[in-house]
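>>> structure, please.
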Amino acid sequence: MSKLRFHALKEVFKREPVDVEIPEQLSRLYNSNVFSIDTMQEYLTQSAFKYIVAAKEKGEKIPRDVADQIAAAMKEWALSKGATHYTHWFQPLTGTTAEKHDAFFNTVGNGKAIEQFNGSLLVQQEPDASSFPNGGIRNTFEARGYTAWDPTSSAFVIDTTLCIPSVFISYTGETLDYKTPLLRALQAVDEAATDVARYFDRNVNKVQSTLGWEQEYFLVDSALFNTRPDLQLTGRTLLGHSPAKGQQLEDHYFGSIPLRIIRFMQELEVECMKLGIPIKTRHNEVAPNQFECAPIFEEANQAVDHNSLLMDLMTRVARRHNFKVLLHEKPFAGVNGSGKHNNWSLSTDTGENLLSPGKNPKKNLQFLTFFINTIKAVHDYGDILRSAIASASNDHRLGANEAPPAIISIFIGSQLSAVLDELEKVTKGKLSPDEKTDLKLNIVGKIPEILLDNTDRNRTSPFAFTGNKFEFRAVGSTANCAEPMMVINTIVAHQLKKFKAEVDVLIEKGLKKDEAIFNVLRDYIKTSKSILFEGDGYSKEWEKEAAKRKLNNLKTTPEALKVEMLPKFMELFVENAVLSETEIEARNEIKLEKYSTLIDIEAQVLADLARNHIIPTAIRYQNKLIENVQGLKEIFNSSEYKSISKEQVDLIKMISEKISKIKVGVDQLLSEMEKSHAIEDSQKRAEAFANKVKPFFDSIREDVDDLEMLVDDEIWPLTKYRELLFTK
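Alright, predicted model coming up:
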């Protein structure tokens, strides 16, 4: 194994940057491999084009004869791009994307063949669904599942395949993917937000949820990656002593990007442009060999598809540059992990951002309405927001020194906090003329000025307001954005419905519309105060303060997933037609099973590394020391020998102690793992893996990492942190 390590290092030192063909203007490539609105207009009849625009903008159904026209046009366009196959591209609950390719090619008799693709094939495909997670929805023998075209997201060509974004449902009709509940949540927030937005502008007919994600990731050379079984099988290093230099100097952050990395980024951006992914930003992140890219904001469904596609693209492009992309939230201990900040907002079909103040009190009141309702939604449903980003990998990151804690709170800045304090003092009921004037001029009217200077972005906050959007910072880098987006839009939709009902009741009682809105908002400010926090989310004091405020600290995935089954949260999704009870139960089962399986895999890999790589290497080095000590005994007299051999004898003892502790720790780990396997209840089994199995990881690692500093570097079997993080 040590030979493999040094061979890999030699390979890395020979690497040269891969040449990338870069056009003068990336904008010329934008959407070139996408069946975009402009392309549709070129290829479709005017009638068919109107139908697909209505489907995209209003969710209207497309008749089957029109689907045939669209399929024919899509096929001709795809063939012009070199496509030979088509697939329904979907996002099952595995956490990755999925696709089954079928050729356009079809025989027609007499030894002849044609390229064929019709509306039936466009609208629906039937993949074998027996191996996809279903959470007990169906029996294994009921293998059928259906993918159905999502016309709201654009089709695209990768290599020689036409990819058709699709939803995935079971034979019995339940959802088996991330996209379907997201689409339902987007519809719910559209209806609820439109109703509220029309208090301020009767011309609003649609509200879109927008998303701008920020994708963090690590890059390591593929040769070094292949020397680490833990990286290959779990996505993170289960062992490894921190190097003397990590990120203490913060010299990597926004630093000069190494040439090999730049070439990777350039090719990634070229491929993104072709597929309509509007990548805008690239830079070094805080940890060594950590980077980030981010796009321009898009409609949430399209943005989710683009992020899933980006993660696939990163892997493809990295391979050509002899890199491996690490998307795990915490691939290296002791340095920053990776997140995927979800920047969320709402925008109208009249071109307004509902979380941005305007130039007059009316627009500012609109801003306050959606701003305060979002705070209220997170206050009431923060725990389900925490469960939306729960995973075995994100548990390593949350609460560390670069990520927000597991306690859900909201940061809005001291200036906006002061505004809410003033609004809380507003008189209940009807307002006097003086009160109205003061409210509009001195509180509501000054909001744009306040936000102009409100640039502080509390990095310890899991959910922060950052000027014209909320940034959900707790989302993990491996996550599918659909889950947190589904939850945010559902809870906000639910809250906006309640808000409108309360305001309408006050209006019916004789209050004017603005007065009714202020009355309800004032009550929300009072009842939601506990979720607002401006301080250090990493501090122990905040944990104590959060407990006083009755904010839960759900530190592990099993704890976070347990709340999904509470009636309050189940009713939330059922009432808003986002998920049925059966779907909620199934998804919860899938997440718990995935958690237990991932911890189980890590435990087995750790045991293998400790038993078959670390302990034998330590014994081999120990034997060399023993031989040397025995040689000293033959050369020197007893008094000299004791003095000269003391340090080596102590080292032999230390190695023996470490080997013993590792052996005992691994035995206990495997014993607890077997006990956990025997638990039938999925919630209790996940809790056992979290509380009984996982704690051994740290103790075993500590002893192995100590050995790494004792054993000869020339024979250490695993590529070290200094090599993984600093070899360019």
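
>>> make it CA atoms for all contacts and neighbour counts henceforth
Fine.

>>> which strand in this structure has the most residues?
Identified as the longest strand of the chain according to DSSP state E is strand 207-221.

>>> may I ask which helix or strand encompasses the most centrally placed residue in the chain?
Centroid-nearest residue in the chain, with Cα atoms, centre = their mean: A479, separated by 2.8 Å. For A479, there is no helix or strand it lies in under DSSP states H and E.

>>> run through the strands of the stretch 151-300 of the chain in chain order.
156-158, 161-170, 207-221, 279-284, 290-295, 298-299 (DSSP state E, counting those that start in this stretch).

>>> closest to K544 out of those?
Distance to K544, taken as Cα to Cα, is lowest for strand 207-221 among the strands of the stretch 151-300 of the chain, at 30.8 Å.

>>> show me what that closest one is packed against.
Counting contacts by 3 or more Cα pairs under 8 Å, 6 or more residues apart in numbering; DSSP states H and E, strand 207-221 is packed against helix 179-197, strand 290-295, strand 298-299, helix 300-320, strand 323-326, strand 340-348, helix 721-726.

>>> out of the ones you listed, flag the one nearest T140.
helix 179-197 (22.2 Å).

>>> contacting residues around the closest one?
90-91, 166-168, 175, 204-209, 301, 348, 366, 482-483, 485-487, 489-490, 492-494, 496-497, 500, 576-579 (Cα atoms under 8 Å, 6 or more residues apart in numbering).

>>> how about this one, so we can line them up?
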Amino acid sequence: MEKVNIPEIFAEDVFTDAVMQQRLPKSIYKQFKKSIEEGKDLDLATADVIANEIREWAIGKGATHFAHLFQPLTGVTAEKQDSFITAPKADGSVLTAFSGKELIKGEPDGSSFPSGGLRATFEARGYTVWDTTSPVFVRHDAAGTTLLIPTAFYSYNGEALDQKAPLLRSMQVISDSSIKLLRLFGNTTATRVAPSVGAEQEYFLVDEAIFLKRKDLIYAGRTLFGAAAPKGQELDDHYFGTIRQRVAGFMKDVNEELWKAGVTSKTQHNEVAPAQHEIAPIYANANVAVDQNQVVMQTLKRIACRHDMKCLLHEKPFAGVNGSGKHNNWSLVTDKGENLLEPGSTPHENKQFLLVLACIIKAVDKYAGLLRESAADPGNDHRLGANEAPPAIISIFLGSQLEDIIDQYVASGSASTSIEGGVLATGSSALRDISKDATDRNRTSPFAFTGNKFEFRMVGSRDSIASPNIVLNTIVAEAFDDASERLSNAEDFDAAVDALIAEYAKAHKRIIFNGDGYSDEWVVEAEKRGLPNLKTMVDATEVLGDADVIALFNKYGVLSPTELKAREEVKYENYGKVINIEALTMIDMATKQIIPAVIKYTKSLADTVLAVKAAGCDAAVQAGILTEVSELLKETKAALAALEQVTAEAAQQEEGKVQARFYNEVVFKAMDALRAPVDKLEMIVDKEAWPMPSYGDLLFEV
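As a prediction, this is how the structure comes out:
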């Protein structure tokens, strides 16, 4: 097997800062870096020099085309590829060129992407703008090699039509607010604070040949029918288990591709459900982390095809086993390397950390509904709260050490002690006793403190992590600004800090919960505390219309009221379209595959009954099965007719929230009603007669 030298191949396909220093004239490099640090426009003359060097570097990697890579409100990336060739010369030859203007600005069609009414169909112009803080890179695939330039996407009128533009705005906001707070604590050296993000990505792998026999997986990304396999995840033997060789080969290729693309792929393992796995990188600045997570998802899908498999990123591709999420690990780090969420060995004495913590607690409590909305997705409705993922109720896990400090502040207005971790005695002379952390972990909490960061575990596996980070950056920035204003003129700063921490702790302690977030008791307790329980995407999307949410985003310039309203409309429209596709797929499968197969099977049963009776034997068992199958077939046909009717009615509903709620409350229930008898039939009908692969085939044939 060919050996892989990670340092040698890492970021070889990225136009890194080191490559820039090597290839660019010093004056150009300094001017470029200065433009980023000061947030100033890059002049075209400088951009032309940079673009030419990028072109030469990319062509040296085999690139023939370039594309602005952007993230419209479709949930996936988009790109329009152009070759480097220029117009033919008089002698028929061509040259290659790439200008600074082409590097900085692109003009994709803006009319065919979701805009929530911001753009009419005939208003087609849109602009992509280079994000100079996220490096360009090349991608190698069946199309050859393409230079990809991370960009933001705007309408002709300047509205953000994507995820990156508001993310970058929110990053500036949290940086400014953090610096303001740090100055009060005497920090005069930090000039920027960036949200540091790491996204743990879960996914399923299934055999491609089996996948192609399932219309529901092809059209909807999840199984709309399917009886449970005899074995699922009951034995907990897949989690962290030995990785199958076919999957291991896939993971090896994924890692190499990601390392070459500068993605710090770190962790890989089997997840809880059969055929489920996880990959996780080391942290990066939020906008780079968002870009790289899109690269991760694309790479997983592309490499899976190379291994005759399909990668499923849907949050709940299979009923009865765990779905997939994406844990968004978030912290705040200064340009000097200080993590604002590092508690230190004696956190009760770390007033800066405690105030930062108190502000985050306040922000999450105040905007719990908005944070929940940031993870709202049609697929996530199947997963959240399903005894496998955080419930739809936002709460914060702090652990025993920090919760004890918060309790001290609530009781007395200050804290004087910190619970220590102690020692774990192994009980064997062959093993060393080890030091324990001061607190346990809680895998049922949607927003958990995990040492020096918060882990938001609610995000769906195929969603962009931009949305939750936009929300976290903005709501925490507001809390920081409020605290800075309160403390700016304090006569006794330390006393004022203690008083503010105590005030926030008392006012927002209801959001802190260290117990079992999966339990029914927590749902009841959360309701008593007044915490929102937004169970569906439709419920959560309504939050975007709240006056305080509109005012928050408008105040900080992250999303204008018009841009926010557009996103609300896109969310409702997306929900309706997803459920409509799923309903039509069920109708298609039931009409063309399932019912004909069952009818054919009943004929076989009827012939068997007649043959057994003709032979003079008792055919009661065969007749009983025929009766049971016929009854379920009748139930299936009735449920199919009902689904067809309500799906047609859904199209007549007023577009937007009304239609989305109809799909949620009426069509979705009709889909469940159709699935129930079909799944029962699958357990009775001869496997050879059943028209599609089973869960057992899908989950255990990789």
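
>>> superposing both, give me the TM-score.
Laid over one another, the chains give 0.95 as their TM-score (TM-score structural alignment, normalised by the length of structure 2), with 685 aligned residues with a Cα RMSD of 1.7 Å.

>>> output the helices and strands packed on strand 207-221 of structure 1 as CSV; include the columns distance to T427 of structure 1 and mean neighbour count.
CSV is the format used below for these (distance: least, Cα to Cα, whole Å; neighbours: other Cα atoms under 10 Å):
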stretch, distance to T427 of structure 1, mean neighbour count
helix 179-197, 23, 23
strand 290-295, 44, 21
strand 298-299, 39, 18
helix 300-320, 38, 20
strand 323-326, 55, 23
strand 340-348, 30, 23
helix 721-726, 59, 17
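
>>> so which of the ones you listed gets nearest K548 of structure 1?
Closest to K548 of structure 1 of these is strand 340-348 (Cα to Cα; 28.0 Å).

>>> what's the counterpart of the residue nearest to the centre of structure 1 in structure 2?
Mapped onto structure 2 by TM-score structural alignment, A479 of structure 1 lines up with D463.

>>> and if you look at V207 of structure 1?
Under the alignment (TM-score structural alignment), V207 of structure 1 pairs with V193 of structure 2.

>>> residue contacts, that match?
Contact analysis of V193 of structure 2 by Cα under 8 Å, 6+ apart lists I174, S175, D176, S178, I179, L332, V333, T334, D335.

>>> how far away is the second one from S416 of structure 2?
Yep, that's S175 of structure 2 we're talking about. 31 Å (Cα to Cα, to the nearest Å).

>>> cool, and the third one?
In this structure, D176 of structure 2 lies at 31 Å from S416 of structure 2, with Cα to Cα as the measure.

>>> and for the first one?
Counting by Cα to Cα, the separation of I174 of structure 2 from S416 of structure 2 is 30 Å.

>>> check the fifth one too.
Distance of I179 of structure 2 to S416 of structure 2, computed by Cα to Cα: 27 Å.

>>> structure 1: which residue goes with A358 of structure 2?
By TM-score structural alignment, A358 of structure 2 lines up with I372 in structure 1.

>>> a helix runs through its match, doesn't it?
Yes - according to DSSP: H, G, I helix; E, B strand; the rest coil, the state of I372 of structure 1 is that of a helix.

>>> and it, how close does it get to E508 of structure 1?
Distance from I372 of structure 1 to E508 of structure 1, by Cα to Cα: 23 Å.

>>> which of the two has more neighbours?
Set I372 of structure 1 next to E508 and count neighbours by other Cα atoms under 10 Å: I372 wins out with 18 against 11.

>>> is it correct that that one is in contact with L521?
Yes - judged on Cα atoms under 8 Å, I372 of structure 1 makes contact with L521 at a distance of 6.8 Å.

>>> neighbours of D523 of structure 1, just the number please.
Using other Cα under 10 Å: D523 of structure 1 sits among 13 other residues.

>>> residue contacts, it?
Taking Cα under 8 Å, 6+ apart, we find D523 of structure 1 in contact with E424.

>>> if I line the two up, what does it land on in structure 2?
Using TM-score structural alignment as the criterion, D523 of structure 1 maps onto E503 of structure 2.

>>> ok, now D177 of structure 1?
Alignment note: D177 of structure 1 maps to D162 in structure 2; criterion TM-score structural alignment.

>>> need the contact list for that match.
D162 of structure 2 touches F70, Q71, P72, L73, A152, F153, Y154, counting by Cα under 8 Å, 6+ apart.

>>> how about the strands in the stretch 1-150 of structure 1?
Under DSSP E, counting those that start in this stretch, the stretch 1-150 of structure 1 gives strands at 85-89, 102-103, 105-109, 112-115, 124-125, 145-149.

>>> show me the longest helix that occurs in structure 1.
Across structure 1, the helix with the greatest residue count (assigned by DSSP state H) is helix 638-677.

>>> what residues sit buried inside that one?
641, 645, 649, 651-652, 654-656, 658-659, 661-663, 665-666, 669-670, 672-673, 676-677 (16 or more other Cα atoms under 10 Å).

>>> mind checking how far the counterpart of I262 of structure 1 in structure 2 is from N157 of structure 2?
Matched to structure 2 by TM-score structural alignment, I262 of structure 1 sits across from A248. Taking Cα to Cα as the criterion, A248 of structure 2 is separated from N157 of structure 2 by 48 Å.

>>> picking up where we left off before, so the residue nearest to the centre of structure 1 is in contact with A392, correct?
No - at 11.1 Å, A479 of structure 1 does not count as touching A392 under the criterion of Cα under 8 Å.
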